[in-house]
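Undergrad: Generate coordinates for the sequence data below:
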Amino acid sequence: MNKQSLTSTIIFALAIIIASLLLKQGIVEFKTLDRSVAVKGLAEKEVMANTVIWPINYSLAGNDLTKLIDELEAKNQAVSAFLALHGFGDEEISVSPPNVADKLAQPYAQLEKGQMRYFVMSSITVYSHEPEKVRHALTKVTQLAKQGIAISSDRYDAKVQYIFTGLNDIKPEMIQQATEKAREVAEKFATDSKSTLGKIKSARQGQFSISDRDSNSPHIKRVRVVSSVEYYLVD
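TA: The predicted model follows:
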């Protein structure tokens, strides 16, 4: 073998050795990067509702429809006066047309003894950005009862709805809090496994949920979000 061939052979062998070492190192690094830990971080916050919808429903029954409508209009005026007394403006109050039911409107229908023919229901809705005004007014509804206005409260469509609309204002803070909680858990896991926490491999923000804090305080809301984060682990 001449000198040139020997040199080429040596260079070729060294290239193979270097390539093998690089390949081995790449495999080791790939396996290292493949090690990860997936954790979740929870963020919760209590907020006050900033919008309220208060349906005020009441009904009357009788056999003279004209008198019933007149009585209903008088009661609507009494309710509007009650609301104005408690600080509600005209822009916060809407009065729906009366709902009239005639029991003799159906074919072959007949009234039993003592039954009233007509049933009319009125619906007034308060939509306000001041829930405390509604909460205060609710403690005074007996004033309406003394005027013969019995407000329905057991119907599903008569429940007061307290709403929080400021989610976008608190989202960044809560996402940051949830991410920090997730990292705390990941760092504890890394320490226990004698590893070092690396970069984020993937992250997913959960949906925000808003619920009543409890059944007795629907005006206080609990906002909740869970973030899922996966971190690389490095030896």
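
Undergrad: Every contact and neighbour count from this point should use C-alpha atoms.
TA: Fine.

Undergrad: Now do the buried residues in stretch 143-163.
TA: Residues 149, 150, 151, 158, 160, 161, 162, 163 are the ones in stretch 143-163 that count as buried (16 or more other Cα atoms under 10 Å).

Undergrad: elements contacting the lengthiest strand in the chain?
TA: In terms of residue count, the longest strand belonging to the chain (DSSP state E) is strand 220-234. Here strand 220-234 touches helix 3-34, strand 36-48, helix 167-192, strand 196-205, strand 209-212, going by 3 or more Cα pairs under 8 Å, 6 or more residues apart in numbering; DSSP states H and E.

Undergrad: this one next, for a side-by-side:
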Amino acid sequence: MENTKTSKSWVTALIIGLSIVASCCVIALGLSHFRSESVHTISATGSANVDFESDLIIWRGSFSAADYTSKAAYDKIKKDSAVVKNYLLANGITEDEIIFNSVDIWKTYRDIYDDNGNYIGREQDGYSLSQSVSVTSTDIDKVEKISRDISSLLETGVEFESQAPEYYYTGLDDLKLSLIEQATANARERIDIMAKNSGARVGKLRNSNLGVFQITATNSGTSSYSYDGAFDTTSRNKTASITVKLEYDLK
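TA: You can find the predicted model right below:
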């Protein structure tokens, strides 16, 4: 009986010992795998940028008219609209480059005071109307010249307000793809140099991240960058840039 108890105790101790050894092996293997995963990788961020000139311009403006009745005010703005259109056509803008938006109308009021100068309310004194117009063209020089010199239009009596031109580039999608390719090649080149100088070999790609596009005025510097990506429309000459981060395994 004693021998049987002793034998069972020995088997139990053996099982416990083997379990402890197995657990230690699993933990050691996991730690080894973790160290391997965290240590044997290499990463670098590549960048690319290009200067380019806009090939599309949009110029916007608006004009207004006011009168005591809505009909009289509308007649005025309709007349002004024809004057603006003729001015644009006379300066080389084609009809398909011009868009007139719908007319906005609202009532106007004046303040009323009693004989003692106390404010007693308001009363309607007429109507005010406004209309906006935009010119979209690939002839940037022509539209820039018109936007800078509207004195002859103002001399006709049209109350015209000119906005600053907006500049765009129609080949932006192809330009972005080219920049991604260049930035990716730049990141890989940096990784190859680091691996070579450290005596390691580059393995398979583990991760890649594309940064946001920054389109800024040329020579404006990184101060014009935005966290969500900049998109400048105020400058004719622009710079586009992008970053790409690559992470590889090392052999």
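
Undergrad: For residue 143 of structure 1, find the nearest of the helices and strands packed on strand 220-234 of structure 1.
TA: strand 36-48 (27.5 Å; Cα to Cα).

Undergrad: for the closest one, the distance to its chain's centre please.
TA: 15 Å (Cα atoms, centre = their mean, to the nearest Å).

Undergrad: against structure 2, where does whichever helix or strand comes after it fall?
TA: Later in the chain than strand 36-48 of structure 1, the nearest helix or strand by DSSP states H and E is strand 51-62. Strand 51-62 of structure 1 corresponds to residues 56-67 in structure 2, going by TM-score structural alignment.

Undergrad: Residue 169 of structure 2 pairs with which position in structure 1?
TA: Counting by TM-score structural alignment, residue 169 of structure 2 lines up with residue 164 in structure 1.

Undergrad: would you turn the helices and strands packed on strand 220-234 of structure 1 into TSV with mean neighbour count and distance to residue 141 of structure 1?
TA: As requested, those are arranged in TSV below (neighbours: other Cα atoms under 10 Å; distance: least, Cα to Cα, whole Å):
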stretch	mean neighbour count	distance to residue 141 of structure 1
helix 3-34	12	65
strand 36-48	18	23
helix 167-192	16	32
strand 196-205	15	44
strand 209-212	17	23
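
Undergrad: Is it possible to get JSON lines of these that adds distance to residue 125 of structure 1?
TA: Putting these into JSON lines (distance: least, Cα to Cα, whole Å) gives the following:
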{"stretch": "helix 3-34", "distance to residue 125 of structure 1": "59"}
{"stretch": "strand 36-48", "distance to residue 125 of structure 1": "21"}
{"stretch": "helix 167-192", "distance to residue 125 of structure 1": "25"}
{"stretch": "strand 196-205", "distance to residue 125 of structure 1": "37"}
{"stretch": "strand 209-212", "distance to residue 125 of structure 1": "22"}
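
Undergrad: right, and the ones you listed - which one's nearest residue 99 of structure 1?
TA: Across these, residue 99 of structure 1 has its closest neighbour in strand 209-212 (31.8 Å, Cα to Cα).

Undergrad: Can you tell me which helices and strands the closest one packs against?
TA: Checking 3+ Cα pairs under 8 Å, 6+ apart, strand 209-212 of structure 1 ends up next to strand 220-234.

Undergrad: Now do the strand it packs on against helix 167-192, angle only.
TA: 40 degrees (axes from the mean of the first three to the mean of the last three Cα atoms, to 10 degrees).

Undergrad: How far off centre is strand 220-234 of structure 1?
TA: Mean-position distance between strand 220-234 of structure 1 and its chain equals 17 Å (Cα atoms, centre = their mean).

Undergrad: what angle do it and strand 36-48 make?
TA: Using the same axes, to 10 degrees: strand 220-234 of structure 1 against strand 36-48 is 160 degrees.

Undergrad: Mean per-residue distance, the match of strand 51-62 of structure 1 versus structure 1.
TA: Compared with structure 1 after fitting, stretch 56-67 of structure 2 deviates on average by 2.0 Å (mean Cα distance after the TM-score superposition for structure 1).

Undergrad: Show me what counts as buried in that stretch.
TA: 56, 57, 58, 59, 60, 61, 62, 63, 64, 65, 66, 67.
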